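Trainee: I need the structure of the sequence given here:
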Amino acid sequence: MAGARSTLEDVVLALEAWRLKLADQFDELLCLARLKDVKRLDYQVETVQRVLRTFCGRALLADEVGLGKTVEGGMLISEYLLRGMARSVLVICPAALVGQWRAELASKFAIEAESTDEPRFRSNPEAAWASGREPRVLVASLQMARSSRHAELVRARRWDLVVVDEAHHLKNRSTVGYKLLDSLRSRFLLLLTATPVENDLEELYNLVTLLKPGQLATPAAFKSRFVEKGNPFSPRNRERLRELLGEVMVRNTRALAGRGIELPPRFAQTVVVEPSPEETALYEAVLGLVRSAGDSGGTPRLSLRTLLEEAGSSAEAVLDTARVLGREKRLAPTAIAPVLEAARAATQVRARKLGKLLELVKALDSFSPGSKAVVFTRFRATLQALSTALDAEGIPHASFHGGMSGPEKDEEVERLRTDVPVMLATDVGGEGRNLQFANVLVNYDLPWNPMKIEQRIGRLHRIGQTREVQVFSLCARGSAEERILDVLDRRIHLFELVIGEVDLILGRALEEKEFDARVFEIYERARTEAEIAAHFDGLADELSTARGHYEKVKSFDEALFRRDFEA
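Mentor: Coordinates of the predicted model:
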């Protein structure tokens, strides 16, 4: 018996020695050498090491908003890939974040990911989910992954690592999304959310159970032991709960991050310009087409929405799209003719917004000596028109858009950094690029998706920025963009929010419906200016309520978790 006991002790000691050896391997992270355009922050490095060494790759990353959970997630993906511990990685996130995740994995971690935005996932999902290079990293929208057409295909693949961004969307264990994630049985699982508790402590139980089944016992036992009767927000036995959560959760706070993440102030100003008669005529022509075509139901909604968004950008953008729609006979000649005529007329006069842009560009040094400006537009035709105007004024500038190769983009960014005062950029071109050496941002046109506005700001107002950031949003009076800015600025104070908070507020207010889709529906259905105004007031009320709820959730989570779970 003594020999048997000795043998058992030897095995236990050998296993412990092996565990410690593995832990030591993570003292030096391989992913750090691959980081690009990412400031190395101690708390993020310590978080990654803790997840690798202590949590065995299954963790709830619940940093406060703006502290870089996405960077921590990307570092962990990179580390597991570099060590050969993961060959298949699935990132699940809201649809609006798919492009951002893919772009940042490429630009910051040199990881080329696939995404469910690719047409093949809709045309032939069976082949799309089954195929793919190795190692495979796939960014999938939660909405698609949990749909009846795709869920079984997701389950059919073996995923070594699953990362869920905005994991609070899976807080209810009775939902399809929760059940899908629970069925994947991946070796490693990362849940990212700044608000792990929104309605009651049971949501926290559900998230922890995905990571480590049984960690908090059964639902009934958890409620009995850790939740005050009659108050689902109030925890009992806080010290024991803290110990159990500490085995699966990291929540870094701004107090911990301290000086490493302090940002200079940013100031935002909406610049409303009076449209010219030609611009007014164009906007009314496009709006008339949207309403009439919407009534007939024969025109693709996406084409109509694109035209209305372009009408808030430039006549050149409208003209390009209108010509394509007419040439491809997606619209009847009699329907598109008024838009074509109005667009041609509007291109013959200087856009009022262009005049304001030129004023801002010529006054750059009034903000601070050596100021650099990034002018964002959604459309290539608008960018080209702006470039022509800047050339005519003798203003040197860089251009940056999605049609450029990687080296070409790098060259234009370097020109802005060292040589020219202005860069014109499209949203697609700017994805994943950090431009914190610039300090003036001009929204020449406005994305209808508020998270896209936030992403633009985040290109400049981020760690590494040393100067005050000025944000100017240009819009024509009476346009959809003016109404959107009014709603976002007046009701949820968009430009005062920490990067990342917009999604939390919109997710609460709109659930499955995207903000931009709601805006277009207003213009499809409303027939008078009064009706449009009433619909926007209703949308503003929803956002205001959601902002209030978010502030309550934020305060509750801060009080519940305090600084007990920092790396």
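Trainee: make it CA atoms for all contacts and neighbour counts henceforth
Mentor: Noted.
Trainee: how many neighbouring residues does Cys56 have?
Mentor: Using other CA atoms under 10 Å, Cys56 is surrounded by 15 other residues.
Trainee: and the residue lying closest to it once chain neighbours are set aside, how many neighbours does it have?
Mentor: Of all residues not flanking Cys56 in the chain, Phe188 sits nearest, at 7.5 Å (CA to CA, 6 or more residues apart in numbering). The number of residues packed near Phe188 is 21, by other CA under 10 Å.
Trainee: the structure of the following sequence is requested for comparison with the preceding one:
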Amino acid sequence: MTTPYQSQYFAYELTRQHSSHSIGRLSQSLINATVDLNPHQVEAALFAFRAPLERGAILADEVGLGKTIEAGLIISQLWAERERHILVIVPPPLRKQWNQELWEKFYIPSIILESKNFNEMVRSGHRNPFLQQDQIVITSYQYARNKADMLQKVNWDLIIFDEAHRMRNVYKKSNKIGRTLRAATAGYPKILLTATPLQNSLMELYGLISFIDPHIFGDETTFRRQFARGAKEMSEIDFIDLKQRIKPVCHRTLRRQVTEYVNYTQRIPITQEFMPTNTEWELYEKVSAYLQREQLFALPTSQRALMTLVVRKLLASSSFAISDTLLSLIKRLEQLLLELERGKTEIAAEHSGVYADVDEFDDTMEEWEEEEQSSYIGELSLDEMKRLIQEEKQELEEYYLVAKSIKENSKAEALLIALEKGFEKLRMLGANEKAVIFTESRRTQAYLREFLERNGYAGKIVLFNGENQDEQAKQIYEQWLEKHQHDDKITGSKTADMRAALVEYFKEQASIMIATESASEGINLQFCSLVVNYDLPWNPQRIEQRIGRCHRYGQTHDVVVINFLNHKNEADKKVYEILSEKFRLFEGVFGSSDEVLGALESGVDFEKRIQQIYQTCRTAEEIEQAFKNLQAELDEQIQLKMKETRMHLLENFDDEVREKLRDHYHQTSLHLNRMERYLWNLSKYEGAREATFDDETLSFVKEHETYQMISQAKKQERANVHHYRFSHPLAQKWIEQAKKRKLIPKEITFRYSDYEGKVSILEQLIGKEGWLSLDLLHVQSLENEQHLVFSAIDLEGEQLDQEMCEKIFELPAVEGEAIELSESVCNTLRRISQGQQEAILNEIMERASAYLDSELEKLEKWSQDLKNKLEKDIDEMTVEIEHLKREAKLTRNLAEKLEKNKQIKELEKKRNEMRRNLYDQQDEIDEQKDRLFEEIEKKLEQRTKTEHLFTIKWRIV
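Mentor: Purely as a prediction, here's the structure:
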């Protein structure tokens, strides 16, 4: 019982633009999200819109609070508003995760831009692959820097930087990536996501904030003088000033503030030691000593360090992984000998045979900058080279035979014990008996599958790697396609769909997933609570990625983390100690490593340091000392001296935050329920001729396809069901259909007697009738806003308020006859509408005025900073001149005295010039300030337009 008038009202209410001071600003993204949103995420997204977005904001919630979801809400809202030129810049390991989460949680398609597809697009005639239609662009920091000139040519609606603490040293000349990206993204709105905006120095905060808005602080020197002397030396006035300047652009929520809404689980570590056999240890020692040699032909000098890292990873993984790697190196030496016979001494550095076994290694390669190493090849004669290569080849063949002689690995046997311990712990926790085992090597993965199947786990295992080409994977994929042919799970990307199919198989059938690094990003394994690091990476960020597949936002059980430790290997023990004690990766509450991981610019740099120790240390004493030095360095990096400053500067009082979050929780639920009701009732009316609707399950059938409202679909997983939501093409079609309809004045009877529920404010209107009109007010000022303005009276001329009219339109109703409107009724309704519109415009003007005041204050402080710097520079020069004069008086050596007086004259000349220029430069600063103020004034000019939608005669029965 919905009328076309209600349907049109619902359509405009669903699509209108709200102010960022209301939950409604996120209307479209809230009813598109497939996740249950927490109030702190809604608050963070609203904060970003209030910032306002033409410059941006720093969202600095602690790890584990879902900053990706906060950014997704912002993206989803802009997407619904047709602002779709959006770029996401992330560390390489996070690209797939963003790609997957945007689709799974918000149904937004995206493309990962990297060398391969970028070059393909250019070859096929695409002039700038960063310019995409209806796709979010995701790329890495390094690739964005490399293509900064192309990136700059797109008129971006929004740029998001994830793990943005990488940009915190942008003020330093040495930060080439940061400075390039700051220049390339200048003038575009930005959101910076980081749990650690401030780690060691207030200068880092200056770097991030200047990235967002260059007019909050003067320049680097002024900031350093005023604020960066240290929290203890800073005056209270300066500290308050700093906090006020930061407040409009930096938002931070802490885990302890949201315990009402988020349940935190623990990490429980188990260390599984193993004792390698004599043969295994002999192989390890020999290959390790081989890698430490200065002169090697099998590893090209241009990639020596990186390739050594790979070989070490495979050596620690399994004898099966290293045996085939050794064979690749032997083949390279054979190729070298062949080339020498042909008279060639230069061999291509490419060595795909070694890298082929390690998934996701491109990410490390992208961040890895190899140091130039001198080549010794040119210093050797041809015969010497042949002899040395032949000797190296024979040596590797000997190692290869040792590796091939090993039939079982002692670490694999220890895995059986570890799984028993892990599953026992899961039974105690009441969690699913499922384990994900991570290994660095696909060959080790294949061996572990075969080994576990022989030892009681036959039919319980699924593999997950970068290729997913085994027969089981193909079969699982085909069955998954058939199962989901009638729902929204199939994306059309074979890679994404294969990954989804394998995860679903693991969830519903398998007990163990053996995965390479490919599974450490972009998949959600919350149904699993046991992570086994069969091979432990040296990169702490990689380990966090792995554990984060299971131990993440929404996990309901504690997560058990098992790590393996080679009892004979001192260096391995020290690495584990650092990862466990310094980075706190394996125990504690969700995300306890955020302080520490944020201290790293890049996990790859840390990996390089570990690699250097393995390469250069030969005795237990050398290893001990090298790791002591590394720990001392980390202690300095991971220092908590800024903790107090960070707390006072970036955090709001708990009570204030909690109150706001409670209000958001209530408002979001109400708003979401209302919007979903409007979408459902509109769909029922507009789609009545095309589909059959079921109010019980909030689903409908159209052309043999079933669609279900997303809120219901979240509660009950049903196969072969499409998720119906605001952004669904059908919903968009029906909304447009309702908006375009021309409605003539008619009599509408609203049936309160048929309404399920009680609305107290409407009970007084039962039996009454009157007139009502609806206008759409467009306002362009600080933000673009639309307001639906009801004007209504009863037959006695009593006015109905806005809330009453909104409630009336939610009642079941029937359409009556067309009617004529008298001029007096029209005039009365018009007068009421104008009065309400004036009230709205006044409220918007008050907000604009408050914004103008804050912008004026900001510009005033910025210009004063710059002026103070000029005067301070003159003062400092005066101090220097006085110091030199004192020194000159005390100097008895005539030559020195003359030299110092010469310096004094030069400095006095320079100071006089600075004094003469002072007022000109200050005038220039004022002119610049005036220009910026004029830009703000233009933004605040209020432009309005009113659109009349319809008028009705109402009756409530």
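Trainee: TM between them?
Mentor: Overlay of the two chains. TM-score (TM-score structural alignment, normalised by the length of structure 1): 0.82; 540 aligned residues with a CA RMSD of 3.7 Å.
Trainee: and the residue nearest to Cys56 of structure 1, how far from Gly84 of structure 1?
Mentor: With distances taken as CA to CA, to the nearest Å, Phe188 of structure 1 is found 13 Å from Gly84 of structure 1.
Trainee: ok, now Val422 of structure 1?
Mentor: In terms of CA to CA, Val422 of structure 1 sits 43 Å off from Gly84 of structure 1.
Trainee: so which of these two has more stuff around it?
Mentor: Under the criterion of other CA under 10 Å, the comparison of Val422 of structure 1 against Gly84 puts Val422 first, with 25 against 10.
Trainee: that one matches what in structure 2?
Mentor: The equivalent of Val422 of structure 1 in structure 2 is Ile512 (alignment by TM-score structural alignment).
Trainee: whereabouts in structure 2 does stretch 313-326 of structure 1 align?
Mentor: Alignment note (TM-score structural alignment): stretch 313-326 of structure 1 is matched to residues 317-330 of structure 2.
Trainee: buried sites along the longest strand seen in structure 2?
Mentor: Ordering each strand of structure 2 by length in residues (DSSP state E) puts strand 943-956 first. Within strand 943-956 of structure 2, the residues that count as buried by 16 or more other CA atoms under 10 Å are 946, 949-956.
Trainee: run the chain-centre distance for the match of stretch 313-326 of structure 1.
Mentor: 37 Å (CA atoms, centre = their mean, to the nearest Å).
Trainee: cool, and stretch 348-359 of structure 1?
Mentor: Its chain's average C-alpha position is 31 Å from that of stretch 348-359 of structure 1, according to CA atoms, centre = their mean.
Trainee: pull out the buried positions in it.
Mentor: Neighbour counts over stretch 348-359 of structure 1 (16+ other CA under 10 Å) mark 351-354, 357 as buried.
Trainee: which strand or helix spans Pro269 of structure 2?
Mentor: Assigned by DSSP states H and E, Pro269 of structure 2 belongs to strand 266-274.
Trainee: so which elements touch that strand?
Mentor: Where contact means 3 or more CA pairs under 8 Å, 6 or more residues apart in numbering; DSSP states H and E, strand 266-274 of structure 2 is packed against helix 410-429, strand 559-566, strand 588-589.
Trainee: what would the ones you listed look like in JSON lines with distance to Gln199 of structure 2?
Mentor: Formatted as JSON lines, those follow (distance: least, CA to CA, whole Å):
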{"stretch": "helix 410-429", "distance to Gln199 of structure 2": "36"}
{"stretch": "strand 559-566", "distance to Gln199 of structure 2": "28"}
{"stretch": "strand 588-589", "distance to Gln199 of structure 2": "21"}
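Trainee: Arg499 of structure 2 pairs with which position in structure 1?
Mentor: Taking TM-score structural alignment, the alignment pairs Arg499 of structure 2 with Lys409 from structure 1.
Trainee: give me the neighbour count for its match.
Mentor: Number of residues near Lys409 of structure 1 (other CA under 10 Å) recorded here: 20.
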